[in-house]
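Novice: sequence first, then the predicted structure, then my questions.
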Amino acid sequence: MFNNGLIDLHRQVQAQLWVDKINKAHETSQLCPWVSTFHPKRLTCKLEGGFYHGSFNAGMVRFPRVGKVHNEYIDEKTAMEVRALSLIRERTTIPIPKVQAWGYAAENPLGLGAFIMMDFVNGVCLNDLLIETDKADPTRLLREDISDGDIEVIYRQFANFLLQLFSLDYDSIGNLPSPEDKPESLMPKRPLTYKAHDILHNGGVDVFGGRCQGFATVTEYFQYLLEQDFGQLNHQPNSIYGPNDARRRYLSLKVLESLLPDLINKNYDGGKFELICDDLGLANLIYLNIYKRVLEEEEAKMPGHEKRELSNLVKWSQESGLHMLMSVGFNDQDSFPFMQLHQHVGEKEWKRREVEFRTLPEVEAFVTQKTITLEKYEVAMGKLKSEKVLVDAGQMTHEAFLATSIRLG
């Protein structure tokens, strides 16, 4: 499933306006004096390294970049990140920078949005270890000469971190409590997930559904996640490629819906619940067999993990594909997690369920409506692309383009 092109063009222009604003703050010498106001002794600071990937000699300042984070959730994302950093720093040995100051968008006098000021932690970037950055045309492909030993060292550290996080238990699924230094700004208890944000930010569909409460069971939470997939499929105008694709996508989600009760691990349905980063999971691990072995070895060393719960859950998740499937948006029947689940269930059983749902009147009604919506979307995209050409040529202002893109979207 592609991003919503109308949203993409809107964000490109929106991001450029923010970059222009932050460049101006730097060029007019507003940025460093502002950072200095947060230093206990108000010492002067200077920018070290490149502007976008550099740091200040007083520490590091991070902004959620406009165009990468949806405007409506920038404050919430920032607050949750501060809370997670503080919690991990207090309750684990994972090297986490100390947050010196932070604030919401309304607290930034430069108009650059929410911010976090933190200590800089020295370390070795994984890119320097895994990718050939010295090439004339560097790529994100792994170095050909990387050894299993190097991978094992990295995975062993990663496993140790996850085992420590796995020891932090919670009674419900949701956001962490609001940061202690801003107790008055209560955040919703429902989780701000990568999936829901991605569907909104890149698909243009708000699937949070106005929910503010957390979840008491995995069953309830997974049903909520599946509703998000149905919401994206129904309301993102280009969520299909044509009538046949629309039918296949709808039937795949109906099959998944029917399978959910049997796929949820009953031992963990009512908790305990753990702290996770839903943008970091098995899909990020290329050498999964090495990781599973290393994880088991690290579990054996760490007190409190004698039952090897985490490694057993990793194996179960890998076999079913369910966790990856429920954690990400933009799903379709040809994605890796869906194919993994398909294989886990078996071709015969999958087909049996598809045939069962194919006769439902709602299926063809959905196909008809989505085909009409797709045609309207393609017309709107043609108009917006023409106006983006005018922006690039300097014949239309960024602000005028944004107004048009909102109307067409």
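Specialist: Thanks, I have the structure now.
Novice: please make it C-alpha for all contacts and neighbour counts, starting now.
Specialist: Will do.
Novice: so which residues of the protein form strands?
Specialist: Here the chain has its strands, by DSSP state E, at 47-48, 55-56, 60-62, 99-103, 115-118, 169-170, 273-274.
Novice: show me what the fifth one is packed up against.
Specialist: The criterion is 3 or more Cα pairs under 8 Å, 6 or more residues apart in numbering; DSSP states H and E, and the helices and strands that strand 115-118 contacts are strand 60-62, helix 74-91, strand 99-103.
Novice: closest to Leu288 out of these?
Specialist: For Leu288, the closest of the helices and strands packed on strand 115-118 is helix 74-91, at 25.3 Å, according to Cα to Cα.
Novice: run through who's touching the closest one.
Specialist: Helix 74-91 has contacts (Cα atoms under 8 Å, 6 or more residues apart in numbering) with 64, 94-99, 102, 104-105, 113-116, 165, 175-179, 187, 192.
Novice: list the buried ones in it?
Specialist: Within helix 74-91, the residues scored as buried using 16 or more other Cα atoms under 10 Å are 74-80, 82-86, 88-89.
Novice: and His53, how many neighbours?
Specialist: 9 (other Cα atoms under 10 Å).
Novice: how many neighbouring residues does Glu349 have?
Specialist: 11.
Novice: how many residues are close by the nearest residue to Pro191 once chain neighbours are set aside?
Specialist: Distances taken as Cα to Cα, 6 or more residues apart in numbering put Gly174 closest to Pro191, at 4.1 Å, once the chain neighbours are dropped. By other Cα under 10 Å, 21 other residues sit near Gly174.
Novice: and Asp150, by the same measure?
Specialist: By other Cα under 10 Å, neighbour count at Asp150 equals 11.
Novice: one step back: between the buried residues of helix 74-91, which sits nearest Asn4?
Specialist: Ile74 (20.4 Å).
Novice: quick check, Gln164 in contact with Pro95.
Specialist: No. Using Cα atoms under 8 Å, Gln164 makes no contact with Pro95, being 12.0 Å away.
Novice: more crowded one of the two?
Specialist: When Gln164 and Pro95 are compared on other Cα under 10 Å, the one with more neighbours turns out to be Gln164, at 17 against 13.
Novice: name the nearest residue to the more buried one, ignoring sequence neighbours.
Specialist: Thr92 (6.3 Å).
Novice: and for that neighbour, the neighbour number?
Specialist: The burial count for Thr92: 14, using other Cα under 10 Å.
Novice: distance check, it against Leu162.
Specialist: Distance of Thr92 to Leu162, given as Cα to Cα, to the nearest Å: 10 Å.
Novice: put this next to the first one:
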Amino acid sequence: MVFFDECHETDGDNEWKAWLEQVFDAKQEIIDFASSRRTGNCPLEFDSYLKGSFNFGLSIQFNDGGPKTLIRFPKPGHTATTLRDEKVTNEVSFLNYLGQNTRIPVTRVTSWGMTEENPQKLGPYIIMDFVEGTRSTNIMMMANEDPRDDFVLDPKIYNAKLGIYDQIADYIIQLSRLNFDAIGAISQANSSSSKTWTVTGRPLTYNMNELATYCRVFD
């Protein structure tokens, strides 16, 4: 058994907060960098910040009618620093693989790179089309008078709206049909014409990141 280390958790939170201040200070430089990786030359404006459990991004709006652009970084302190480059590499490979081998809709990656490849050195990054959408809970939940109450499925919901579960089931079935001879990270053969994907690296799992972040097992 490995015990959860609250000191390391605090260190991670502090690392994340310090990094976030750097992002805020370099906001315009980040936007300019993301814009330089996009085809065309049109005016742009900052849209919003987006934060998840392990990633932080900036959404950018252009005025040429195209989709918004999102530049996304793994959050240091919540994603182990030693694993960030590996994480981004794996994510880009898997998005490309899904795009080639399934009907699952995935966003278009326009650029990506490691920490040393962006001027601000804020970490590895992915620049992709921002996908507009609506949270499924907003569609299917019953309105609560108290926002602290748990979400409850609206009993009067139209069956057509429940079709989202059919879509999810179809995605899961497609994923279940993807087979490799080993467990791990995948990559494509070094050929522009080849569509062969093989397992070439170790798996990078949620538990590995938790151990590295909060227990320093892999440091």
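Specialist: All right, it came through fine. If you're wondering where the values come from, they're calculated on a predicted model, not measured in any experiment.
Novice: TM-score for this pair?
Specialist: After superposition, the two chains reach a TM-score (TM-score structural alignment, normalised by the length of structure 2) of 0.77; 198 aligned residues with a Cα RMSD of 3.0 Å.
Novice: export the helices and strands packed on strand 115-118 of structure 1 to TSV and tack on distance to Asn4 of structure 1?
Specialist: Shown next, in TSV, are those (distance: least, Cα to Cα, whole Å):
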stretch	distance to Asn4 of structure 1
strand 60-62	28
helix 74-91	20
strand 99-103	31
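Novice: counterpart of Lys189 of structure 1 in structure 2?
Specialist: Aligned by TM-score structural alignment, Lys189 of structure 1 pairs with Gly201 of structure 2.
Novice: do you know how far the closest residue to its match other than its chain neighbours is from Val23 of structure 2?
Specialist: Distance criterion Cα to Cα, 6+ apart; nearest residue to Gly201 of structure 2, sequence neighbours excluded, is Ala185 at 4.7 Å. According to Cα to Cα, Ala185 of structure 2 and Val23 of structure 2 sit 29 Å apart.
Novice: residue nearest the centroid of structure 2?
Specialist: Geometric centre of structure 2, nearest residue: Asn55, 6.1 Å, by Cα atoms, centre = their mean.
Novice: what lines up with Arg103 of structure 2 in structure 1?
Specialist: Arg103 of structure 2 maps onto Thr93 in structure 1, by TM-score structural alignment.
Novice: could you report the neighbour count for its match?
Specialist: Thr93 of structure 1, neighbours per other Cα under 10 Å, totals 11.
Novice: same deal with Tyr291 of structure 1?
Specialist: If we define neighbours as other Cα under 10 Å, then Tyr291 of structure 1 has 22 of them.
Novice: hmm, Ile154 and it touching each other?
Specialist: No. Between Tyr291 of structure 1 and Ile154 there is no contact under Cα under 8 Å: 9.4 Å.
Novice: wait, Arg11 of structure 1 sits on Val69?
Specialist: No. Arg11 of structure 1 lies out of contact with Val69 (Cα under 8 Å); the separation is 9.7 Å.
Novice: more neighbours, these two?
Specialist: Per other Cα under 10 Å, whichever of Arg11 of structure 1 and Val69 has more neighbours is Arg11, with 21 against 18.
Novice: where does the longest helix anywhere in structure 1 end up in structure 2?
Specialist: Longest among the helix segments of structure 1 by residue count, using DSSP state H, is helix 361-392. Following TM-score structural alignment, helix 361-392 of structure 1 has no partner segment in structure 2.
Novice: now the residue nearest to the centre of structure 2: closest residue in space that isn't a chain neighbour?
Specialist: Leaving aside its chain neighbours, Asn55 of structure 2 sits nearest to Pro74 (4.3 Å; criterion: Cα to Cα, 6+ apart).
Novice: residue contacts, that neighbour?
Specialist: So Pro74 of structure 2 contacts Phe54, Asn55, Phe56, Arg84, Val88, Gly123, Pro124, Tyr125 (Cα under 8 Å, 6+ apart).
Novice: that one matches what in structure 1?
Specialist: Using TM-score structural alignment, Pro74 of structure 2 pairs with Pro64 in structure 1.
Novice: burial check on the closest residue to Gln61 of structure 2 other than its chain neighbours, number of neighbours?
Specialist: Nearest non-adjacent residue to Gln61 of structure 2, counting by Cα to Cα, 6+ apart: Lys68, 4.8 Å away. Residues contacting Lys68 of structure 2 under the criterion other Cα under 10 Å number 19.
Novice: same deal with Phe130 of structure 2?
Specialist: Phe130 of structure 2 has 18 nearby residues by other Cα under 10 Å.
Novice: dump the residue contacts of the aligned residue in structure 1 for it.
Specialist: Alignment note (TM-score structural alignment): Phe130 of structure 2 maps to Phe120 of structure 1. The contact partners of Phe120 of structure 1, taken as Cα under 8 Å, 6+ apart, are Ser55, Gly59, Met60, Pro97.
Novice: how many neighbours does the closest residue to Gly113 of structure 1 other than its chain neighbours have?
Specialist: Spatial nearest neighbour of Gly113 of structure 1, excluding adjacent residues (Cα to Cα, 6+ apart): Ala105 at 4.0 Å. Ala105 of structure 1: 19 surrounding residues under other Cα under 10 Å.
Novice: aligned to Ala105 of structure 1, what sits in structure 2?
Specialist: Using TM-score structural alignment, the partner of Ala105 of structure 1 in structure 2 is Thr115.
Novice: any idea how far that match is from Leu153 of structure 2?
Specialist: In terms of Cα to Cα, Thr115 of structure 2 sits 43 Å off from Leu153 of structure 2.
Novice: what do you get for Phe130 of structure 2?
Specialist: Where Leu153 of structure 2 is concerned, Phe130 of structure 2 sits at a distance of 28 Å (Cα to Cα).
Novice: could you do Thr89 of structure 2 as well?
Specialist: For Thr89 of structure 2, the distance to Leu153 of structure 2 - Cα to Cα - is 38 Å.
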